[in-house]
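>>> Build me a structure from this.
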Amino acid sequence: MISPSMEKQLQELLDKQALYELICAYCNAADRHDHDKMRALYHEDAIDDHGHYSKGPAKDFIDKLPQIQAAMEILHHNVTTVNLKLDGDKAEGEVYIIAFHKVREGERSYDMLIGGRYFDKYEKRDGVWKFSYRSIVADWAYPQDPSAVRMDHPMLTGAYIGKPGPVDPSYAFFSLFQRGQR
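Okay, the predicted model is just below:
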């Protein structure tokens, strides 16, 4: 028999795990340019604030992603510290990230390493946690122009090479992780 306080703690752990998986799914969707998956992570009426890229309905931001990501040869989001607070079917999160971008503009290619945080609001509707509001906060940026990324280094010989979109080797390797699915 589980006590009511233990049941409450267990539910909080389950909710926090679901939120953590949501946060990680966002990184995967962004890095793989998986816009269907990205759309599934937000409530229909959610707001996303990505600075000059988009500020408003999350669906508008996701609609712009193909254009935003077109120049990004590499996207690599890494979640570090995750602070979550729950209040029933609502929650807030301050999520620290380090995000690497390799950008190509014509013949020019540069790198941008950004340290920042997401300020998130989440809601559990019909038993499913999704973003209701997400805002990016930049704490620091480290540009490298021209790009210092070298995928032809001998240490990488024979390794899978990550790529944006459905050609990423993860889609051929995994059977349980499917494009467009949470």
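>>> all contacts plus neighbour counts: C-alpha atoms, from now on.
Noted.
>>> quick one: buried residues of the longest helix anywhere in the chain?
Secondary structure of the chain per DSSP state H: the longest helix is helix 4-31. Residues 12, 15-16, 18-20, 22-31 are the ones in helix 4-31 that count as buried (16 or more other CA atoms under 10 Å).
>>> Which is the succeeding secondary structure element to that helix?
Downstream of helix 4-31, the first helix or strand assigned by DSSP states H and E is helix 35-40.
>>> in the very next helix or strand once past that next one, what counts as buried?
Next helix or strand after helix 35-40 toward the C-terminus (DSSP H and E): strand 42-49. For strand 42-49, burial by neighbour count (16+ other CA under 10 Å) applies to 42-43, 46-49.
>>> Now the second one, please; I'll put the structures next to each other:
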Amino acid sequence: MEGTLMDDIQTLLDREQIRDCIARLARGEDRRDAELIKCCYWQEAKLDFGIFTGSFAEYLAWVVPGSPAVPLTLHTLGQSLIELHADSAAVETHVTSYHRIDMGEQHRDVVIGGRYLDRLEQRGAEWRIVQRTMIYDWVSDYGQSADWSKGLMGTPFKTKHSVGAARGDFSETFFKQLNTG
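Below you'll find the predicted structure:
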């Protein structure tokens, strides 16, 4: 059984790198951060979201800067089933995605549940997505969005950084503080 422990450790590392890639991508999409998104896909990647199908370059142009009618998204990832095959992996990840939709006079909150079906390849020591397909399982329209200028449940916010945004909110400052400290 020589090498079994090292094989198991490498498998754990590969799985964690795959999960990290998928999590970084969700953050990149929510932030409309082209550089972060680029680090998660190989250039020849193909994508199929049902409402968008195309190359990685076409996808990047579509998702960044994103639709002005969707000023805010939040992708929350669930479990990932990862099947490793040498230098490739098949991965299914559950996702719940929140979308604030600008309807003109008001914003609406829409939540979609589904699964990402990803094929990743490892090149060198790096895992990235080479193919992504989105499967939609459910959608809920929660109606008019909260008016954050009034605080939370009638209590005003005491800080300016309490409400998130696609770009320029406190999470960017938070990570910069950690990286420069």
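>>> quick one: TM-score?
For this chain pair, the superposition-based TM-score is 0.88 by TM-score structural alignment, normalised by the length of the second structure; 174 aligned residues with a CA RMSD of 2.0 Å.
>>> The longest helix of the first structure vs strand 42-49, what angle?
Orientation note: helix 4-31 of the first structure sits at an angle of 70 degrees relative to strand 42-49 (axes from the mean of the first three to the mean of the last three CA atoms, to 10 degrees).
>>> How much space separates Arg134 of the first structure from Met151 of the first structure?
32 Å (CA to CA, to the nearest Å).
>>> Same question for Ala141 of the first structure.
22 Å.
>>> same question, Ala99 of the first structure
Counting by CA to CA, the gap from Ala99 of the first structure to Met151 of the first structure is 18 Å.
>>> who has more neighbours, those two?
Taking other CA atoms under 10 Å, Ala99 of the first structure and Met151 do not tie; Ala99 has more neighbours (18 against 10).
>>> Lys102 of the first structure matches what in the second structure?
For Lys102 of the first structure, the aligned position in the second structure is Arg100, judged by TM-score structural alignment.
>>> Work out for me the element that match sits within.
strand 88-102.
>>> show me the contacts for the match of Lys102 of the first structure.
By CA atoms under 8 Å, 6 or more residues apart in numbering, the residues touching Arg100 of the second structure are 70-73, 107-110, 145.
>>> What of Asn28 of the first structure?
Applying CA under 8 Å, 6+ apart, we find Asn28 of the first structure in contact with 34, 77.
>>> how about the nearest residue to the most centrally placed residue in the first structure, chain neighbours excluded?
Geometric centre of the first structure, nearest residue: Cys27, 2.3 Å, by CA atoms, centre = their mean. With CA to CA, 6 or more residues apart in numbering as the criterion, Cys27 of the first structure has its nearest non-adjacent residue at 5.5 Å, and that residue is His77.
>>> Quick one: name whatever helix or strand follows the longest strand along the second structure.
In terms of residue count, the longest strand belonging to the second structure (DSSP state E) is strand 126-144. Scanning forward in sequence from strand 126-144 of the second structure by DSSP H and E, the next helix or strand is helix 170-180.
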